[in-house]
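>>> Structure for this input, please:
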Amino acid sequence: MAEQAEAAPAADPLDVLVVGAGISGIGAAWHLKTQCPGKTFAVFEALDGIGGTWKIHTYPGIRSDSDLYTFGYRFKPWTGPPIATADQILAYMNAVIAENGLAPYLHFRHRILQASWSSRDRLWRVRVDSPDGERTVHARFLWMCQGYYDLSKGHTPDWPGFADFAGMVIHPQDWPADADIDGRRVVVIGSGATAATLVPAIADRCAHVTMLQRSPTYFVTGRNANDLADELRRLEIDESWIHEIIRRKVLRDQADFTRRAEAEPEAVKKELLMGVRAYLGRDFDIATHFTPRYRPWQQRIAFIPDGDLFRCVAAGKASVVTDTIERFEPQGIRLASGDRLEADTVVTATGFNLRFLGDIPFDIDGEPVAWNERLTYRGMMVEDVPNMLFVFGYFRASWTLRVDLLGDFVARLLRHMDDIGAAEIRPEPPAEMAATERLPWIDAENFNPGYMMRGQDRLPRRGRQPDWQHNQDYWTEKDEIPAIDLDGPGLVYRDAEGRVLGKDAAAA
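I've put the predicted structure just below:
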């Protein structure tokens, strides 16, 4: 099992230090081993095993809200149902590790305390809290793969009277192993994918479960199966072919749906609500409880496999209440409407807190880096931060699609640096951009879930030029990122002595 690797990295300095052993970090390790076989690297993970979010989240029913043909890696065929449980995803990741000999590169309980760049040495000096105590590791390149939210604590609003509630309060991100909800009256606060997953997963155990939402979310329903994949398997087609065919079909369908959501939002809205109506019938108040105030795809659309949430509601095992909380009381929640929800247990499925690069302190030659003041180069490298790339995936497509794209890019970049004798690369925007407006990471008109709006000030900035923003468009980036001119504008290389290389040498 991958969880057994604890040996110290063999090289110092490492060519590459990967931070995080979730879906991004394991993908990064595969790309380094297969595309840069001469490079030394290690993967440091603060937890005691792989998985990241899939390890942390243990609430009932935990599952993906993306299909695994695209959430899975391009190089590892997915053979299970399109929507997978956390255990299935972890098993898939462990298979990737075992099949590719990645375990020796993984180092658990290695929490990064600080990362400091030395322009004199052209190295990152990384302080690490490890099982053997605090130590320092040096690396030529950092590949940051921690995801984008705080795994240590979920977001819980400060409601009036919250401390007065006499029952049990649980955040899904910190679900107790001994949580007893059998026969209890449970209120799940939230309307997103987590709430929609939890409600049907616990409905048969509770006396009753109520999903309390401030405003509705769009959902899409369907069978948790892929008919084309099943037919290709019946025809005994090779699994690698099936994976590629279904992956392309899913991506094409997603691209078409995204374009339709922008071009004809009312038609898409009608189709989504018809899918809900098919389960709940004509008498259910869909206008109040399942009709969002925003257009489709301004926030993530969660997939409800086999309509399980709606079937629970239709059967009377679960209720949906759309209202705001006035205050908590010892035995429940008083709503703004004056109604009262009685509860023995409250589950706060109210989202998460954004973090950038795990809130690790970074400095360059002793000067702290303020991420929220800097632009990013294509949402993967940060202005004037040397030899560092981070993974930030897609909101409207599977996160892992960008892991594979950036894995190819990093491998190509490292080989290019070797070819030209570069010890350092820094993204540097053109001089004329210095005085231009630095915009939030993402346009609220484009994508505006609560966690993003709450946390914009923790993220880097974007510019108006395409090279200086993460456009969240996989269907464009899948062609653009492989075609990036590594000697093009915005990327400045230096040798071990600090001399500028290539096209920028004369200007320097």
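
>>> alpha carbons only for contacts and neighbour counts from here, please
Noted.

>>> Am I right that residue 28 is in a helix?
Yes - counting by DSSP: H, G, I helix; E, B strand; the rest coil, one finds residue 28 located in a helix.

>>> Quick check: closest non-adjacent residue to it.
The shortest distance from residue 28 to any non-neighbouring residue, by C-alpha to C-alpha, 6 or more residues apart in numbering, is to residue 407 (5.9 Å).

>>> How many residues are close by the one you found?
Neighbour count for residue 407, taken as other C-alpha atoms under 10 Å: 21.

>>> Might one say that it is in contact with residue 31?
Yes - the criterion here is C-alpha atoms under 8 Å, and residue 407 meets it with residue 31 at 5.5 Å.

>>> before we move on, back to that, which residues are in contact with the residue nearest to residue 28?
By C-alpha atoms under 8 Å, 6 or more residues apart in numbering, the contact set of residue 407 is 27, 28, 31, 32.

>>> leaving aside the residues next to it on the chain, what's closest to the first one?
Nearest in space to residue 27, with sequence neighbours left out and distances taken as C-alpha to C-alpha, 6+ apart, is residue 403 at 6.5 Å.

>>> Second chain to compare with the first, below:
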Amino acid sequence: MADQHFDVVIVGAGLSGIGAGYHLQTNCPDRTYAILEGREAIGGTWDLFRYPGIRSDSDMYTLGYAFKPWTQAKAIADGPSILNYVRETARENGIDRHIRFGHHVKSAAWSSADSAWTVEATHDGAPVRFTCNFLFLCGGYYNYENGYTPDFPGAASFKGALVHPQKWPADLDHAGKRVVVIGSGATAVTLVPEMARTAAHVTMLQRSPTYVVSRPAEDKMANDLRKWLPAKLAYAIVRWRNVVFGMYFYNATRKNPARAKERIVGMVRQALGPDYDVEKHFTPSYNPWDQRLCLVPDADLFEALKTGTASVTTDHIETFTETGIRLQSGEELPADIIVTATGLELKALNGLELSVDGQRVDPARAMSYKGMMYRDVPNLASSFGYTNASWTLKCDLTCEYVCRLLNHMKKTGTTQCTARNSDPTITEEPWLDFSSGYVQRAMEKFPKQGSRAPWKLHQNYALDLMNLKYAKVDDGVMVFTKPSRVAERKAA
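Below you'll find the model as predicted:
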């Protein structure tokens, strides 16, 4: 089995991986790269999830790439439109020619003596191996194999269809059916109004409420600007407007959570009217941004509730029955279809087994540097987005920083960049400070962040812009070296 060598190996051909390919060939045009994708298609999340109404809960002026304007009318876009946008980006820039589909990456081993990673994968059931000087993990943190479904009592007795949104059956027909959607997060608030268009009735069953905000699906200012300005300029203006407003909204919410809660709940009350029990169904016990807020475009969820095609029940499940769900209150919800929109499973480091010079890297003991690299792990970065803003904002900055590292090593004749912590006063903190169930279930297995920069994970685009795009890469924490064996081999 001959090794195939590339300067950079990217894992994942979704939104992040395609962006990484663009930045590499733009900013480091002399580097070779390959994208290893476990599935047979470009798109990642946007190709995997096929449930009715799938869409973004971020606007496309910030979820879109900085280098490719979003020109469609809808700012809150549907999944197929986003998938087409990602694939179009790959095709227009020749990134698709670098993708190796059906390559499931299993492990990667770093050799300091060789300044190289050996990446083990499988393709068509057979092992394949690559070597690279830099490994870029762009597969996000979701487990693509399975979503999270609790062990519901009596689930096996239910005679109808029981489905998880992550594995939506292509032939599932919900027209005229009674549907119960278990959950109150982004997936649930997307599914309910969409399925209610043709279902007999859809019930959103939640244990507790979530903050839900509405905004127009179309951005009038953006659509107007495109009539008068070049697409790139109009896109940049709206992108920055949305970035600034998002940071302002988040900071104001965290500074005065009681006021923010009152305002958000008040908008729901205004949308649903005085007779609706907003206190029970849409007033969470936690503060805004302790969990991610749910976005509904054009108030579609509220419209479905007002027309009676959908309803919300806040209660706990006692057991599934043959014909539906019995609640602890004694109420029974009849159902032909039950959708378990109960969350996702998270994977640290794309689920890879990593080792450095023969020593296994334990993700739970790693510390994140600038939210993308890891203490004592050379030449490896992960691309993650924000929890309080669009995913791609951080990914674009991460890609630019990785390119800066690669170019700095070329300029200085070094081959390794490793984040080292020599400050004993820096303490460990959870990687994400979110109370959401899917986060809490996984955090003990994830890397930590530090109590101070550059180990602190900022959820702030302006700070990251300064730290990743403009600050020195040779900051005294990122250590650049060239092992003697590499130097001797190159000299020979």
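
>>> now what about the TM-score between them?
Between these two chains, after superposing, the TM-score reads 0.95 (TM-score structural alignment, normalised by the length of structure 2); 486 aligned residues with a C-alpha RMSD of 1.8 Å.

>>> tell me what the longest strand anywhere in structure 2 is packed against?
The longest strand of structure 2 (DSSP state E) is strand 126-137. Under the contact criterion of 3 or more C-alpha pairs under 8 Å, 6 or more residues apart in numbering; DSSP states H and E, strand 126-137 of structure 2 touches strand 4-11, strand 116-123, strand 380-382.

>>> Try it again at 10 Å.
strand 4-11, helix 15-27, strand 33-37, strand 103-111, strand 116-123, strand 380-382, helix 391-412, strand 416-419 (3 or more C-alpha pairs under 10 Å, 6 or more residues apart in numbering; DSSP states H and E).

>>> so where is the last one in structure 1?
Spelled out, that is strand 416-419 of structure 2. Under the alignment (TM-score structural alignment), strand 416-419 of structure 2 falls on residues 424-427 in structure 1.

>>> Residue 127 of structure 2 versus the residue mapped onto residue 365 of structure 1 from structure 2, what's the distance?
Using TM-score structural alignment, the partner of residue 365 of structure 1 in structure 2 is residue 357. Residue 357 of structure 2 is 22 Å from residue 127 of structure 2, where distance means C-alpha to C-alpha, to the nearest Å.

>>> Spit out the contact partners of the nearest residue to the match of residue 365 of structure 1 once chain neighbours are set aside.
Closest residue to residue 357 of structure 2 apart from its sequence neighbours, by C-alpha to C-alpha, 6+ apart: residue 111 at 5.2 Å. Contact analysis of residue 111 of structure 2 by C-alpha atoms under 10 Å, 6 or more residues apart in numbering lists 117, 118, 133, 355, 356, 357, 358, 378.

>>> Which other helices and strands does the host helix or strand of residue 267 of structure 1 contact?
Residue 267 of structure 1 is part of helix 265-280 when elements are defined by DSSP states H and E. The helices and strands touching helix 265-280 of structure 1, judged by 3+ C-alpha pairs under 10 Å, 6+ apart, are strand 219-222, helix 239-263, helix 286-289, helix 308-314.

>>> Over in structure 2, find the residue span it aligns onto.
Using TM-score structural alignment, helix 265-280 of structure 1 pairs with 257-272 in structure 2.

>>> Buried residues, that stretch. List them.
257, 260, 261, 264, 265, 268, 269, 272 (16 or more other C-alpha atoms under 10 Å).

>>> number of nearby residues for the spatially closest residue to the fourth one that is not a sequence neighbour?
So the one you mean is residue 264 of structure 2. Excluding the flanking residues, the one nearest residue 264 of structure 2 by C-alpha to C-alpha, 6+ apart is residue 213, at 6.7 Å. For residue 213 of structure 2, the neighbour count with other C-alpha under 10 Å is 16.

>>> Could you tell me how far the match of strand 416-419 of structure 2 lies from the centre of the chain?
26 Å (C-alpha atoms, centre = their mean, to the nearest Å).

>>> so how far does that stretch sit from its counterpart in structure 2?
Aligned to structure 2 and superposed, stretch 424-427 of structure 1 gives a mean residue distance of 1.1 Å (mean C-alpha distance after the TM-score superposition for structure 1).

>>> Identify each buried residue in that stretch, please.
In stretch 424-427 of structure 1, counting by 16+ other C-alpha under 10 Å, buried: 424, 425, 426, 427.

>>> What is the most widely separated pair among those?
The distance between the two most remote of these (C-alpha to C-alpha) is 10.3 Å, for 424 and 427.

>>> Overlap in contacts, those two.
385, 386, 387, 388, 492, 493.

>>> which one of those is nearest residue 173 of structure 1?
residue 388 (29.1 Å).

>>> Matching the closest one against structure 2, which residue comes up?
For residue 388 of structure 1, the residue aligned by TM-score structural alignment is residue 380.

>>> cool, and residue 489 of structure 1?
Match for residue 489 of structure 1 (TM-score structural alignment): residue 476.

>>> Residue 384 of structure 1: what secondary structure?
coil.

>>> Just list the residues touching the closest residue to residue 12 of structure 1 other than its chain neighbours, thanks.
Using C-alpha to C-alpha, 6+ apart and skipping residues adjacent in sequence, the residue nearest residue 12 of structure 1 is residue 138, 5.9 Å away. When contacts are counted by C-alpha under 10 Å, 6+ apart, residue 138 of structure 1 is found next to 11-17, 115-117, 123-127.

>>> Narrow these to just the buried residues.
If we count by 16+ other C-alpha under 10 Å, the contacts of residue 138 of structure 1 have these buried: 13-17, 115-117, 123-127.

>>> just to revisit the earlier point, buried stuff in the longest strand of structure 2?
128, 129, 130, 131, 132, 133, 134, 135, 136, 137.

>>> Which position in structure 1 pairs with the fifth one?
Okay, so that is residue 132 of structure 2. Match for residue 132 of structure 2 (TM-score structural alignment): residue 139.

>>> Go ahead and confirm its match touches residue 39.
No - using C-alpha atoms under 10 Å, residue 139 of structure 1 is not in contact with residue 39; the gap is 11.3 Å.

>>> between those two, what contacts are shared?
14, 15, 16.

>>> and of the residues you listed, the nearest to residue 326 of structure 1?
residue 16 (51.3 Å).

>>> what lines up against the closest one once you look at structure 2?
Using TM-score structural alignment, residue 16 of structure 1 lines up with residue 8 in structure 2.

>>> Could you tell me where stretch 338-347 of structure 2 falls in structure 1?
Using TM-score structural alignment, stretch 338-347 of structure 2 pairs with 346-355 in structure 1.
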